[in-house]
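Q: have a look at this prediction, sequence included:
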Amino acid sequence: MGGQLIITHLQPPKIGFAKAANGMYQYLIQYNKLAGGYITSGHKVEKAYPAVAANGDLLNATYENGTWLVFDIGKIG
């Protein structure tokens, strides 16, 4: 339930993906996450998570056969 991500900042398009030393491309995003949690099959909240502002992540991806494939999304800092 919940946990929606709201993108607040993207790396400027003119910069695009930056190629890393390992051959993958990296892209920076910043987002806010709304409160959320997990609900059991019995409709009980199993675990709840609070809203969090200004998360920063780094996407690691490759471009193969005309498609971007994201391999990892890691926290910045």
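A: Cool, got the structure. Just so it is clear, the model here is predicted, and its values are computed rather than measured.
Q: switch to C-alpha atoms for all contacts and neighbour counts from now on
A: OK.
Q: burial count for G36?
A: Using other Cα atoms under 10 Å, G36 is surrounded by 16 other residues.
Q: in this structure, where's the longest strand?
A: strand 52-64 (DSSP state E).
Q: quick check: buried residues in that one?
A: G56, D57, L58, L59, N60, A61, T62 (16 or more other Cα atoms under 10 Å).
Q: okay, one more to line up with it:
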Amino acid sequence: MSRHCQLTGKKANNSVTICFSHKRHKRLQHVNLQWKRIWWPEGNRFVTLHISTKAIKTLQKKSLSTFAKEAGIDLNKF
């Protein structure tokens, strides 16, 4: 499974590290992903998702079903 948020679709960002001698090295800035078990009231069960911390904060404002509908995700598959 690739490292991306299942709700927002966030994934790693390409970046460059520059040392004191100005050598450049490519690296990835990974998303802060967490496995989260969330109660889904419409399905009357828990859903386990691999989501970013930004998505966890957004879930506190929106409901899970609204957020999944905007992302185009079917929660019955999880």
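A: Great, that's in hand. Because the structure is predicted, anything quoted here is derived from the model rather than measured.
Q: superposing both, give me the TM-score.
A: Superposed pair, TM-score by TM-score structural alignment, normalised by the length of structure 1: 0.24. Supporting alignment: 35 aligned residues with a Cα RMSD of 4.2 Å.
Q: from the contact counts, what lies against the longest strand of structure 1?
A: strand 25-33, strand 67-75 (3 or more Cα pairs under 8 Å, 6 or more residues apart in numbering; DSSP states H and E).
Q: which one of those strands lies nearest to I6 of structure 1?
A: strand 25-33 (5.2 Å; Cα to Cα).
Q: what angle do the closest one and strand 67-75 make?
A: Counting by axes from the mean of the first three to the mean of the last three Cα atoms, to 10 degrees, strand 25-33 of structure 1 lies at 60 degrees to strand 67-75.
Q: give the next helix or strand downstream of strand 25-33 of structure 1.
A: strand 36-39 (DSSP states H and E).
Q: what segments of structure 2 are strands?
A: Counting by DSSP E, the strands of structure 2 are 13-18, 24-29, 33-40, 45-52.
Q: compare the ones you listed and report which one is nearest to S65 of structure 2.
A: strand 33-40 (7.4 Å).
Q: which parts of the closest one are buried?
A: L33.
Q: and it, what does it pack against?
A: Using 3+ Cα pairs under 8 Å, 6+ apart, strand 33-40 of structure 2 sits against strand 45-52.
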